[in-house]
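Peer 1: Here is my input; please provide its structure:
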Amino acid sequence: MGEIMKVRKRNEIDNKYKWNIEKLYEDTKTWEIDFEVLKSKVPELQKFSGKLGSSEELLNFLEKDVEISRLLDKLGRYAFLRGDEDTANAEFQALKNKISAYSAEVSSASSFFIPELLALPDGTVEKLIEDSEKLKIYEVYLKKILSQKAHTLSAEQEKILASVEDCLYAGEEIYDMFTSADIVFPKIKDESGNEIELTEGNYSTFIKSKDRQIRKDAYEAYYGTYNKFKNTLATSLTASMRTCIVNGKIRRYDSALESSLKPNNIPVEVYENVVDTINNNLSSLHRYVKLKKRVLDLDEIHMYDLNVPMVESEEEYMNYEDGVEIALEGLKPLGEEYLKIFQEGIRERWIDVYENKGKCGGAYSRGCYDSMPYILMNYNNQLNDVSTVAHEMGHAIHAYYSKNAQPYMYWKYDWFCAEVASTTNECLFMDNLIKNEKDKKKKLYLINQQLDSMMGTLFSRTMLAEFEKITHESIETGNHLSADDLCKIFSDLNIKYYGTDMVLDQCVEIKWSTIPHFYFDFYMYQYVTGFAAARSFSKMIIEEGESAVERYKVFLKSGCSDYPINMLKKAGVDMTTSKPLEDAIRKFDELLDLMEKEL
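Peer 2: Just a heads-up that it's a prediction; the model follows:
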């Protein structure tokens, strides 16, 4: 039996591969000082209650609210980033709990604001803005609030809801803690016979192994572990769904889906259009599955075969430094300014690069108005990890542009736009690799990689979005969904999406329990719309050059200063139509045609 390989502890990783968290706060002592400052300022909000009909008092409240919100964001970001470094670190988990609990008090202290603002006679707020030059900066922010008048409660009701906010979202916190700190996977053998500790971080490597038995072992070990806790995880997830549904009902929306979309002025039809358009083109996914089965020479194709490339190519070892250079090369069409910001991020240590014991799995980009962007990764020296660097830097630079162009209340881009910049980077990165690859076999391998990525985004994530829609609607009609119910819904969707060639092992039905995005209600479809918009942007950038880059950068700098549909439309992408989705599917079909012809 080979040597058991361990995941490194955090103190065993060189500091140059860790994010520069000290630039946010030097240590927990300095954090605690600011926390006390926050607690001293929050009560000041209450003195504005009942006085918002004055332009001076309204302005003073908004400025005080921004001051407190910025400090809360900074404290919260530090606590959560440190907590994700090592989910078993009691000190950092205590900070997370502390700021989470207090954030509810902050919400409660300012909960009078929106109801009181909406209670003012019609036209009052517009007149206050007209009379005060300083209030004009808040005009879009205030008018967005006014547009939600029909869905806002009384001041007392809003205060009650704000005071229990941390309790309402306990399902998400339970899930995060369970999957990050408590769940333990078995060991499996790698291709050399070494026993390896299976983790959230290295699962993606094993599932791509050329050795089918290793793929099968990893798949069954991973999902089999989640399956042991399916009842607990079902309770956690349905609790989160019920929170969304109850919130929608309390705020007088027609559905939970509408309550998630309407605040950003996104028609429910946009969500339904994603599901319908992809459902109408599932034949493309069925072709993909059939081709993979034939090329891999399989009697049966299983879900654990989907990540294996159809073209054999030796996986290149790409250390982090080389990966950064490859990513930069692919993003050259975005121009010198963009590349300099990217290089600044590497130099200033925006990225926490490698996996360590207890570290949160996956990858994300998060920051606040008063910090650099921060990127969490679990870099594993493969092409996919380089693509992830480009992807997460897309998020980070989107935030960077927005923060530097917008005042605080407009800097955070809306969820609908959240995946556009990151996926545009991915598209440019992969298109560049394919274009410049001279070796036919490697080129086909890269095309296969792009097909796999598009399959996962366009089709798989639409399936997850449809799962969210079905489950929320079922609970809304009074059904109680058990773990077995969730498994049945998920299994039926897999049968529809992947077609008759796919053999569905029992493990597949539990995959719903491994999706953290389900705790961010109706988030998943935005990967699909984001991908479709990104493909449109990347195409324009390559074909039109600087003029398209400038339009794109205007979008990146816009934050939430307008509604997302409007900002995308101004930049040349209309997501109220099916065209961006259909164009993305057409690109998938073109790549599939090429693979079928060559293989």
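Peer 1: Every contact and neighbour count from this point should use C-alpha atoms.
Peer 2: Will do.
Peer 1: Do a quick rundown of the strands in this protein.
Peer 2: Applying DSSP state E to the chain gives strands spanning 187-189, 195-197, 301-302, 351-352, 364-366, 374-376, 502-503.
Peer 1: So which bits of the helix ranked longest in the chain are buried?
Peer 2: Secondary structure of the chain per DSSP state H: the longest helix is helix 55-85. Along helix 55-85, these residues count as buried under the neighbour rule (16 or more other C-alpha atoms under 10 Å): 55, 57-62, 64-65, 68-85.
Peer 1: out of the strands of the chain, nearest to Lys570?
Peer 2: Lys570 lies closest to strand 364-366 among the strands of the chain, at 25.6 Å (C-alpha to C-alpha).
Peer 1: packing partners for the closest one?
Peer 2: strand 374-376, helix 383-405 (3 or more C-alpha pairs under 8 Å, 6 or more residues apart in numbering; DSSP states H and E).
Peer 1: Quick one: residues in contact with it.
Peer 2: By C-alpha atoms under 8 Å, 6 or more residues apart in numbering, the residues outside strand 364-366 that reach it are Arg77, Pro373, Tyr374, Ile375, Leu376, Met377, Glu392, Met393, His395, Ala396.
Peer 1: List the buried residues of stretch 307-324.
Peer 2: Asn307, Val308, Pro309, Met310, Val311, Met318, Tyr320, Gly323, Val324.
Peer 1: list the buried ones in stretch 109-121?
Peer 2: Across stretch 109-121, burial judged by 16+ other C-alpha under 10 Å covers Ala109, Ser110, Ser111, Phe112, Phe113, Ile114, Pro115, Glu116, Leu117, Leu118.
Peer 1: could you pull out the helices for the stretch 351-500 of the chain?
Peer 2: Per DSSP state H, counting those that start in this stretch, the stretch 351-500 of the chain carries helices over the ranges 383-405, 420-436, 440-454, 461-476, 483-498.
Peer 1: one more, for comparison:
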Amino acid sequence: MKSAHLPTRREIPDRYKWRLEDIYPGDDAVERDFQQTLELAARVESYQGKLGTSARVLLEAFQLQEQLDMLNEKIYTYARMRRDEDNTNPVYQALSDRAESLNARVQAAVSFFVPEILALPGQTLKKFLQEEPGLALYRFMLEELVRQKPHTLSASEEQIMARAQEVTQAAANIFRMINNADFTFDPVKDERGREVELTHGRYLQFMESRDRRVRRDAFTSLYRTYRRFQNTLAATLGASVKKDVFYARVRKYPSALEAALFADNIPVQVYDNLIRTVRGNLEPFYRYMRLRKKLLGIDELHMYDIYTPVVKDVEWTIPYPEAVEMVREGLAPLGKDYVETMTGGIGAGWVDVYENKGKTSGAYSWGPYGTHPYVLLNYQDNLNNVFTLAHEMGHAMHSYYSFKSQPYVYAHYKIFTAEVASTVNESLLMQYLLQTVKEREKKIYLLNHYLEQFRGTVYRQTMFAEFEKIIHEQVEAGEALTPELLCTIYHQLNVDYYGPEVVVDRDIDMEWARIPHFYTAFYVYKYATGFSAATALTRRISSEGSGAVERYIDFLSRGGSDYPLQLLNSAGVDMTSPRPVQECLDVFARLVGELESMALGVPGACEL
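Peer 2: Model (predicted):
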């Protein structure tokens, strides 16, 4: 699908588009649900002040709230996904804005639930649970509400907080529009000297180019644009961080970090253990950078040199249909039901495949309860995008099993466990390819790619996590996040993490300005912890077979019915200990040695 210019949405064949008609057959149906949602919100509000009246009334209120939340989720998801197809489409810009407003209205309508329930004496809740069998479904949810009591405000204050949500999301929304709809980058001449439009979706492809001039030009073009807007982008990120600090303080958390971790019931030591363990294992990463420099045959290893494959002779173009087949074969250890459901979904409109003008960059999996999951891609014909497909289908299948097995109240799993599911898929795919690909150069290429997953998912995301921790602490200490400060912090972290073999180009100092995850506070650490947990689970699936697969599918099927650490414990991984991260980094160190052996012509097996 690559061409000199991006196609419009209409130019993409329908077989490569997701089928959002499975959510709503048309926009008229959305309008009907808008009105029904407003009516349900009013009905929910009529229960205010009555939740402690009887067990039956409490059950009715819970059931009505579920109906409201399901309908609101359906509208919000549909509107956002329609906008993501083409951010320049004014119809879906407007629909998305209206969905944001509706969501704020819904949150305001249900805002009395938590404070009112928490105001009930513990004996009253216990009595209600005994009297009304229907409330048994909500026992874990009620226990979770009681855990939140120290950070819950009065009913009127919660309503204010809910109404403020639309305003406090402004920084993220502004960044999204600037980044996806407004930014244009200077074109880049490709390997044949042809001028090609530089886009978010094509940037990594340029970074993987064998032509160093192409890599450098794309790198320079991208960050030149971000630097031109550094003051606006610093103000936008600063506003988002201030929002995080505001919510943490109002809800009486010691810090924004603890506020973010509280939702998943994750102790701070999990976050700190990650940073400490990764920083204690930087030498294998420096060794990998030294090897990369040697294999590329360059005097200086720059930041634009760290994505290109180190194997010069491998040209591996992988069209999307071939990628689907690779993923299907690679995930065969997860069983017939998993593979058939996944491939059937891919063929039935679950996936939006190719980049088009205005489409949201990157990749994600989403979808409302009651329909199938969806995946947004911006597929390019390379190995990295094959793994992106496997990754996002991991999220999609997690949703499929969770939605299939859990009632709405427990169907939505936490992000902490979500990244486990996506990374297990990637690890199994890598294992399959290393076992089946015969060409030595391709095996080296794969091994390099696997090491890049460690670099990007463990080392890089941990560096991001440390950056987030530092900038939130700066704001909490009363400091302003100026462009100069952000660039200084980010530059030093790159120096620390990449080590003495890498020239940390000044352009990379602006990378903080293009990371959308920074607008969802303390999210990225979950990639690193998820990768670590997934490494352990993959080894069990491969070595133990059906028993481990059954436990894993059960883990996927339990959704959000327990806290993430407990769910992972049931699957055999203890993330309160630094051990899984250390074991993951031990694998990385061993794989660096394997790459050294294979790339230098010394026989050696790739033990995963």
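Peer 1: quick revisit: switch the helices of the stretch 351-500 of the first structure over to JSON lines; also include mean neighbour count and distance to Lys511 of the first structure.
Peer 2: Shown next, in JSON lines, are these (neighbours: other C-alpha atoms under 10 Å; distance: least, C-alpha to C-alpha, whole Å):
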{"stretch": "helix 383-405", "mean neighbour count": "24", "distance to Lys511 of the first structure": "21"}
{"stretch": "helix 420-436", "mean neighbour count": "23", "distance to Lys511 of the first structure": "24"}
{"stretch": "helix 440-454", "mean neighbour count": "19", "distance to Lys511 of the first structure": "18"}
{"stretch": "helix 461-476", "mean neighbour count": "20", "distance to Lys511 of the first structure": "10"}
{"stretch": "helix 483-498", "mean neighbour count": "18", "distance to Lys511 of the first structure": "8"}
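Peer 1: Out of these, which is closest to Gly367 of the first structure?
Peer 2: helix 383-405 (8.1 Å).
Peer 1: Which neighbouring elements make contact with that closest one?
Peer 2: Helix 383-405 of the first structure sits against helix 320-330, helix 336-347, strand 364-366, strand 374-376, helix 420-436, helix 546-556, with contacts defined as 3+ C-alpha pairs under 8 Å, 6+ apart.
Peer 1: Save the ones you listed as a markdown table, and put in distance to Val7 of the first structure too.
Peer 2: Output for these, formatted as a markdown table (distance: least, C-alpha to C-alpha, whole Å):
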| stretch | distance to Val7 of the first structure |
| --- | --- |
| helix 320-330 | 18 |
| helix 336-347 | 24 |
| strand 364-366 | 20 |
| strand 374-376 | 17 |
| helix 420-436 | 28 |
| helix 546-556 | 37 |
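Peer 1: For Asn97 of the first structure, which of the ones you listed is the nearest?
Peer 2: Nearest to Asn97 of the first structure, of all these, is strand 364-366, at 18.4 Å by C-alpha to C-alpha.
Peer 1: what distance separates the closest one from the middle of the whole chain?
Peer 2: Strand 364-366 of the first structure sits 8 Å away from the centroid of its parent chain (C-alpha atoms, centre = their mean, to the nearest Å).
Peer 1: Read off where it ends up in the second structure.
Peer 2: Strand 364-366 of the first structure corresponds to residues 364-366 in the second structure, going by TM-score structural alignment.
Peer 1: For the matching stretch, give me the average deviation versus the first structure.
Peer 2: For stretch 364-366 of the second structure, the mean deviation from the first structure after alignment is 0.4 Å (mean C-alpha distance after the TM-score superposition for the first structure).
Peer 1: Can you give me the neighbour number for Arg98 of the second structure?
Peer 2: For Arg98 of the second structure, the neighbour count with other C-alpha atoms under 10 Å is 16.
Peer 1: quick one: the nearest residue to Val503 of the first structure once chain neighbours are set aside and Gly330 of the first structure, what's the gap?
Peer 2: Leaving out its chain neighbours, the residue that sits closest to Val503 of the first structure by C-alpha to C-alpha, 6 or more residues apart in numbering is His302, at 5.1 Å. To Gly330 of the first structure, His302 of the first structure is 33 Å away according to C-alpha to C-alpha, to the nearest Å.
Peer 1: With neighbour numbers in mind, choose between the two.
Peer 2: Using other C-alpha under 10 Å, the more surrounded residue of His302 of the first structure and Gly330 is Gly330, with 20 against 17.
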